[in-house]
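J.: Structure here, sequence nowhere to be found:
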């Protein structure tokens, strides 16, 4: 009897172990899926400029505190619920307005409203290192927050951060497809620049108070260099330089792309100075006024293509 009883117990134990083993395997798979963020309610860990943050695998309500993040989301077919648009919806450039539709303004990029952001109950906030590192903890108390380096980024950094954003919003595969299509388009535009192009270009923001030149390491400068348009300022010590008329004459760009802020700028004053006529770009009638929002503020895939298309059209009529 005892032997039969022990045999019965052993059979029961083996069955229970088998069932527990099956359950454990299923549990491990679920744990892995959560780490990868493959199911609703799961999270994915994103490394960023301020550390690591667990964000929902597929966040639906996203607040973007820089225009480059709006560009990235629009390229992925995602509409943010909140945007730091500097309290001016006209700053959202047309090709992106068409993709994102309505949103709530959360104030300026420099000082976004914590109250408005909180009221939106976001799943994810995307912030900028230079502008928002001091309020990172406040933002993180509202929702999972990742911090990227938009304001000080060059073109390559913008591409890298686009990939990071695509992972954070659960669109890594689509992000790769969008990025490949973007790179193909950039190569097409690059092919329109003559191989023997030797002119140097200088993009800069012009305001009533000054000329802020963008060097070869700036976003716009590095973007133009990516298709073979050499920047007049090859000194990498400061990406954004406030320079005077004498320095413009010294750098002597063959082409000027002026991102104009306001109806009257320092250029109106300089135009009365004989030195202005000594700049090659002025002599050659190669001074182009371009949209500041597109050329300076947005810094993304959509705006990059728009910038280069305009540059090539201006320079070569293509």
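T.: It's in. Please read these numbers as outputs of a predicted model, since none were measured by experiment.
J.: contacts and neighbour counts: CA atoms only from here.
T.: Fine.
J.: measure the closest residue to residue 219 other than its chain neighbours to residue 228 for me?
T.: In this structure, residue 219 finds its nearest non-sequential neighbour in residue 154, 4.0 Å apart by Cα to Cα, 6 or more residues apart in numbering. Residue 154 sits 16 Å away from residue 228, taking Cα to Cα, to the nearest Å as the criterion.
J.: Equivalent analysis for residue 214, please.
T.: For residue 214, the distance to residue 228 - Cα to Cα - is 16 Å.
J.: Between those two, tell me which one has more neighbours.
T.: Between residue 214 and residue 228, counted using other Cα atoms under 10 Å, residue 214 has the larger neighbour count: 24 against 19.
J.: Let me see the contact set for that one.
T.: If you count contacts by Cα atoms under 8 Å, 6 or more residues apart in numbering, residue 214 has them with 202-205, 220-221, 233, 239-241.
J.: Could you name the helices and strands sitting against the helix or strand hosting residue 184?
T.: Using DSSP states H and E, residue 184 maps to helix 172-190. Contacts defined by 3 or more Cα pairs under 8 Å, 6 or more residues apart in numbering; DSSP states H and E place helix 172-190 against helix 155-168, helix 301-316.
J.: structure B:
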């Protein structure tokens, strides 16, 4: 596609999609209205990590995706499933020209990240937005299923996930008696993740308890280094986001306040993959997290 043609395409802010796509379509209600999506849509571009996880779980390999930041590619836990997908910028800054050049017939994202560029995106291809991210990952999977004509498969995936979550909970005996703390080191501080997050929903579906500070519908609560005692739990899982986050993790986890946490002194504080536990936000990640959680149930570890 010629450069000027691409610029013209991304500058178009179409209010309707009546003349696109050619051929049969399905109406897909979503956060920004209703999209007319071709029933044989195959060239899919996804603009967030949850959408990437979801479409791969549904058996579709997108032609384009974004990375969490400029230094990384798709989530590492996806491995070869995502290795050959074209890169179209970052979550914060999708490259509209690169998206248009891929000639997609469907774009998937969410209003939290990309509300401001929705008009430009739907000027490129039918665009379906979920309302939110994180806690809503199961509803977002169903929406992706609607857009791709794979609703029944999305429902089957979720039924399997819920059954597996029940099995993992049973491995803990009375899971509510085990309080699980989720700690994420960022460049600017420390986040303790609550019920309003992807990982919070997985822990809730297993039936695990949460420490007092995590019993919130918020995605996370920021704490300072002097408040690190609030991160304690019967089980504690921690990760660092990016190089700066991992540097902060190394610094604070070597300090006396962290070392005095009960979970640390009992050997119940464990590093986890940030890509998987915090960025995955979809059924493939949830399934892997359940496998890892099961390995921490009583009697399963030496």
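T.: Perfect, I can see it now. Since the structure is predicted, the reported quantities are computational estimates derived from the model, not experimental observations.
J.: returning to that earlier point: okay, among the contacts of residue 214 of the first structure, which ones form the most distant pair?
T.: 205 and 233 (14.5 Å; Cα to Cα).
J.: that older thread, possible to save the contacts of residue 214 of the first structure as a markdown table with secondary structure, neighbour count and distance to residue 267 of the first structure?
T.: Conversion of the contacts of residue 214 of the first structure to a markdown table gives the following (DSSP: H, G, I helix; E, B strand; the rest coil; neighbours: other Cα atoms under 10 Å; distance: Cα to Cα, whole Å):
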| residue | secondary structure | neighbour count | distance to residue 267 of the first structure |
| --- | --- | --- | --- |
| 202 | strand | 27 | 14 |
| 203 | strand | 29 | 14 |
| 204 | strand | 28 | 11 |
| 205 | strand | 24 | 11 |
| 220 | helix | 27 | 20 |
| 221 | helix | 27 | 20 |
| 233 | coil | 23 | 19 |
| 239 | coil | 22 | 21 |
| 240 | strand | 20 | 18 |
| 241 | strand | 15 | 16 |
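J.: still on that earlier bit, so where is the helix holding residue 184 of the first structure in the second structure?
T.: Taken onto the second structure by TM-score structural alignment, helix 172-190 of the first structure occupies residues 151-169 there.
J.: just stretch 65-73 of the first structure next, same as before
T.: Under TM-score structural alignment, the match for stretch 65-73 of the first structure is residues 47-55.
J.: what residues does the matching stretch touch?
T.: Counting by Cα under 8 Å, 6+ apart, 46, 61-62, 65-68, 74-75, 78, 90-91, 94, 107-110, 113, 133-134, 137, 140-141, 144-145, 279-285 sit against stretch 47-55 of the second structure.
J.: From these, which land in helices?
T.: Members of those lying in helices (criterion: DSSP state H): 113, 137, 140-141, 144-145, 283-285.
J.: Going by neighbour count, which of these comes out on top?
T.: residue 141 (29 neighbours).
J.: which one in the first structure is aligned with that residue?
T.: Match for residue 141 of the second structure (TM-score structural alignment): residue 162.
J.: Next, the distance between the ends of stretch 185-197 of the first structure.
T.: Between the start and the finish of stretch 185-197 of the first structure there is a gap of 20 Å, counting by Cα to Cα.
J.: What range does stretch 16-36 of the first structure cover in the second structure?
T.: So stretch 16-36 of the first structure sits over no part of the second structure, by TM-score structural alignment.
J.: let me fix that: stretch 238-248 of the first structure
T.: The aligned range for stretch 238-248 of the first structure is 218-228, by TM-score structural alignment.
J.: how distant is that stretch from the center of its chain?
T.: Counting by Cα atoms, centre = their mean, to the nearest Å, stretch 218-228 of the second structure is centred 21 Å from the centre of its parent chain.
J.: circling back: could you dump the contacts of residue 214 of the first structure to TSV with distance to residue 194 of the first structure?
T.: TSV is the format used below for these (distance: Cα to Cα, whole Å):
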residue	distance to residue 194 of the first structure
202	18
203	20
204	23
205	27
220	20
221	18
233	21
239	27
240	28
241	29
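J.: with these in mind, which one is nearest to residue 269 of the first structure?
T.: Nearest to residue 269 of the first structure among these is residue 205, at 15.2 Å by Cα to Cα.
J.: What segments of the stretch 51-200 of the second structure are strands?
T.: Ranges of strands within the stretch 51-200 of the second structure are 64-67, 86-90, 106-110, 127-130, 180-186, 189-193, based on DSSP state E, counting those that start in this stretch.
J.: which of those is buried the deepest?
T.: Sort the strands of the stretch 51-200 of the second structure by mean neighbour count, taking mean count of other Cα atoms under 10 Å, and strand 127-130 sits at the top with a mean of 28.
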